[in-house]
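Visitor: Structure for this input, please:
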Amino acid sequence: METNQGTPRIVVGVDGSPSSQAALRWAVRYAGLVGGKVEAVTAWEVPGEASWSAPAVDATFDEEEAEKLLVDEVRTVLGDRGAALVRERLVHGHPVGVLVDAAQGADMLVVGSRGRGAFRRALLGSVSQQVALHAPCPVTIVRPDVSAD
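Guide: As a prediction, this is how the structure comes out:
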């Protein structure tokens, strides 16, 4: 699978959950096999916006801190060498819309099978399920146990 630029682009959703960590590891391994590049995307919503998907965070928590957490998450999961292969991106919005938009022109979108919790999933539906229905490219859904190193 190659984009018009010749380098496969793999987008992966990162939310700090064990399954998103597994998805990140899977995406980096896959990119290595196909000579691709990885873009780790996290959705950012301000608590109190009209959505249940925002993480419960301190009111003083800001976007700069969220960006640092994303970079730290990638580095923790992949190590310094692996993290150097990934471009991190924090985007404001609901996770489904953010990931579907980020996947425009991508060769693959990778997400974890479970995210922030059963209560939200019951109210909103699974992010991975919605992404699989609406993504403009193939979607791989990774279970946490798949990437055991």
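Visitor: can we go C-alpha only for contacts and neighbour counts from here?
Guide: Noted.
Visitor: ok, Glu63 to His92 distance?
Guide: According to Cα to Cα, to the nearest Å, Glu63 stands 9 Å off from His92.
Visitor: hey, what's in contact with both of those two?
Guide: Here Glu63 and His92 share the contacting residues Trp44, scored by Cα atoms under 8 Å, 6 or more residues apart in numbering.
Visitor: List of residues touching stretch 79-90?
Guide: 28, 37-44, 66-67, 70-71, 74-75.
Visitor: repeat that for 10 Å
Guide: Stretch 79-90 has contacts (Cα atoms under 10 Å, 6 or more residues apart in numbering) with 10-14, 24-25, 27-29, 31-32, 36-44, 63-64, 66-68, 70-78, 98, 102.
Visitor: Out of those residues, which sit inside helices?
Guide: Judged by DSSP state H, these include 24-25, 27-29, 31-32, 63-64, 66-68, 70-78, 98, 102 as members of helices.
Visitor: List buried residues within those.
Guide: 24-25, 27-29, 31, 67, 70-71, 73-75, 77-78, 98, 102 (16 or more other Cα atoms under 10 Å).
Visitor: let's see this one next to it:
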Amino acid sequence: MDSQGVAPRIVVGVDGSPSSQAALRWAVRYAGLVGGRVEAVTAWDLPGAGTWSAPAVDADFDEEEAERRLVEEVRTVLGEGASQVHQRLVRGNPAEVLVEQGQGADLIVVGSRGHGGFRRALLGSVSQQVAQHAVCPVTIVRPDAAPE
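Guide: Now for the predicted structure:
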């Protein structure tokens, strides 16, 4: 909690890759240390819809299936701790979405490399873009740097 009694808001990019799983675990551990709240965000975009260079999903993308996969991914990575994480699927370029979701956040956490564990909802490798454009601090987590 900060001096005004507000829990720090931590946004974490999730795409199912080992890096994003490590980032999610790291974000939850950090939130526990600082009394923060975690928001797991998966971004998706239609082909040609983004303004930054990033992967897009197929036109037959199933948003409900992607939401189920996000919930399943968070549950798989965190087990019972998943209920403490707010989960959100947002349409848009992954880097832009994370920067936007980071507005007013205390921290954005991303994996060092995403490769789209959710085959049709790719986060992609956006850590550099997020670090360059975010208005809050950004932590980039390597999959081998975060202990289980």
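Visitor: List the TM-score for the superposed pair.
Guide: Scored against TM-score structural alignment, normalised by the length of structure 2, the superposed chains reach a TM-score of 0.85; 138 aligned residues with a Cα RMSD of 2.1 Å.
Visitor: if we can go back for a sec, which one of the buried ones among the ones in helices among the contacts of stretch 79-90 of structure 1 is nearest Gly125 of structure 1?
Guide: Set against Gly125 of structure 1, the nearest of those by Cα to Cα is Val98 (15.7 Å).
Visitor: Quick check: closest non-adjacent residue to the closest one.
Guide: Nearest non-adjacent residue to Val98 of structure 1, counting by Cα to Cα, 6 or more residues apart in numbering: Ala43, 6.1 Å away.
Visitor: quick one, what contacts that neighbour?
Guide: 13-15, 53-54, 66, 89-99.
Visitor: hmm, which of those are common to structure 2?
Guide: Retained in structure 2 by both residues aligned by TM-score structural alignment, their matches' Cα atoms under 10 Å are the following of the contacts of Ala43 of structure 1: 13-15, 54, 66, 89-99.
Visitor: related to what we said a few turns ago, what's the distance between the residue nearest to Val98 of structure 1 and Leu99 of structure 1?
Guide: Applying Cα to Cα, the value for Ala43 of structure 1 to Leu99 of structure 1 is 8 Å.
Visitor: before we move on, what about Met1 of structure 1?
Guide: Remark: distance between Met1 of structure 1 and Leu99 of structure 1 (Cα to Cα) = 19 Å.
Visitor: Looking at the two now, which is surrounded by more residues?
Guide: Leu99 (28 against 12; other Cα atoms under 10 Å).
Visitor: Excluding chain neighbours, what is closest to the more buried one?
Guide: Once flanking residues are discounted, Leu99 of structure 1 sits nearest to Gly13: 6.7 Å by Cα to Cα, 6+ apart.
Visitor: these two touch, right, that neighbour and Met108?
Guide: No. Between Gly13 of structure 1 and Met108 there is no contact under Cα atoms under 10 Å: 11.3 Å.
Visitor: Just give the number of residues close to Gln132 of structure 2.
Guide: Look at Gln132 of structure 2: counted by other Cα under 10 Å, it has 10 neighbours.
Visitor: Now do the SS call for it.
Guide: Assigned by DSSP: H, G, I helix; E, B strand; the rest coil, the conformation of Gln132 of structure 2 is helix.
Visitor: Next, the contact list for it, please.
Guide: Neighbouring residues of Gln132 of structure 2 by Cα under 10 Å, 6+ apart: 99, 138.
Visitor: can you tell me the helix or strand for Val110 of structure 1?
Guide: Element membership for Val110 of structure 1 (DSSP states H and E) is strand 108-112.
Visitor: Name the residues of the helix or strand just after that strand that are buried.
Guide: Scanning forward in sequence from strand 108-112 of structure 1 by DSSP H and E, the next helix or strand is helix 118-124. Within helix 118-124 of structure 1, no residue counts as buried by 16+ other Cα under 10 Å.
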